[in-house]
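Trainee: How does the following fold in three dimensions:
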Amino acid sequence: MKSETMRLVERACANYGDGHCLILDRPCVYQNDTTNLRRCSYFEEAVLPENPTLEAKYHGARGQVDNKPRCEHCGDPFERKSNRQKYCVECAVEIRKQKQRKYNREYRTKRAL
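Mentor: Prediction:
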């Protein structure tokens, strides 16, 4: 019996063919639904939003309440302003201050020599 996720992959995923992921040239990560550790970013971003109820169940099974990215510093979900953003706004300010302090320290020690 196929899972809902696998049926959606077979029907809507552009990278799926004959039981394999065409990009990675290996079996689809959702072929064996016994583990929740494997993830496919293409499926999560392009295919899964097509079915909101399945998307909620999918992320709920993985311990995520929502599909938002998480801050690398504090772990809280946040809205991205760009695709390279790694930190929430509050943490980004603090991380920038830390990096600037480190740079200034290194600059002063080089200048002292």
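Trainee: contacts and neighbour counts: CA atoms only from here.
Mentor: Fine.
Trainee: what ranges do the helices span in this structure?
Mentor: 4-12, 41-42, 52-61, 89-112 (DSSP state H).
Trainee: One more sequence to fold, the one below, so I can look at both together:
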Amino acid sequence: MNQRKINSRRSKLNRLARNHCANYKSGGACDLQRCGLCTVEIKTDSIHGNICPYFMRNVLPAEPALMREYLECLPADHPLRNKSNRAGKCNRCGQRFERRSNRQQYCAGCAVENEKENSRRRNRDFRDRQRKRMTI
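Mentor: Okay, the predicted model is just below:
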């Protein structure tokens, strides 16, 4: 990644933190970060990034394009990058789980139970149709 893009992204992140982050203080200080800085060095192509939890949850999603660019800069195994779209909530029990596809609606345990219920319903409907044919 060239230095111009790195500097541009860094300035956009800093501007967003300065203008919209409730924990940002003058000079780039942050109340939530252990090191006291709002923007810290992370292990990427030497890009400065804001990894404050408040910033990541509440401020950065307001700028979807910048958030996408920022998450692409993180390493593939970084926990912030992995949380992007893989987490799901089970429609049956309500627990959080990691999705394997974008259409997955149920956690592993509930998926089995849901498939059993659907199978029972299909078989019951099939048997009802068969009985109606035989009586006619």
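Trainee: After superposition, what's the TM-score, could you say?
Mentor: Here the TM-score for the pair of chains, by TM-score structural alignment, normalised by the length of structure 1, is 0.54; 82 aligned residues with a CA RMSD of 3.3 Å.
Trainee: sorry, back to before: which of the helices of structure 1 sits closest to residue 27 of structure 1?
Mentor: helix 4-12 (12.1 Å; CA to CA).
Trainee: Hmm, residue 107 of structure 2 is touching residue 94, no?
Mentor: No - in this structure, residue 107 of structure 2 is not within contact of residue 94 by CA atoms under 8 Å, at 9.0 Å.
Trainee: the more surrounded of those two?
Mentor: Each of residue 107 of structure 2 and residue 94 has its neighbours counted (other CA atoms under 10 Å); residue 107 has more, 20 against 11.
Trainee: Find the residue at the geometric middle of structure 2.
Mentor: By CA atoms, centre = their mean, structure 2 has its centre lying nearest to residue 84, at 2.7 Å.
Trainee: give me every residue that touches the aligned partner of that one in structure 1.
Mentor: Using TM-score structural alignment, the equivalent of residue 84 of structure 2 in structure 1 is residue 67. By CA atoms under 8 Å, 6 or more residues apart in numbering, residue 67 of structure 1 lies in contact with residue 59.
Trainee: and what of residue 63 of structure 1?
Mentor: So residue 63 of structure 1 contacts nothing (CA under 8 Å, 6+ apart).
Trainee: I'd like the distance between it and residue 39 of structure 1.
Mentor: As for residue 63 of structure 1, its distance to residue 39 of structure 1 is 13 Å (criterion: CA to CA, to the nearest Å).
Trainee: Do a quick rundown of the strands in structure 2.
Mentor: Taking DSSP state E as the test, the strands found in structure 2 are 24-25, 29-30, 40-41, 48-49, 87-89, 96-98.
Trainee: Mind listing what's buried along the fifth one?
Mentor: Meaning strand 87-89 of structure 2. Of the residues in strand 87-89 of structure 2, 88, 89 count as buried by neighbour count, 16 or more other CA atoms under 10 Å.
Trainee: hang on, the earlier thing: kindly reformat the helices of structure 1 as TSV containing distance to residue 30 of structure 1.
Mentor: TSV is the format used below for the helices of structure 1 (distance: least, CA to CA, whole Å):
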stretch	distance to residue 30 of structure 1
helix 4-12	6
helix 41-42	12
helix 52-61	11
helix 89-112	34
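Trainee: So for residue 23 of structure 1, which of those sits nearest?
Mentor: Among these, the nearest to residue 23 of structure 1 by CA to CA is helix 41-42 (10.4 Å).
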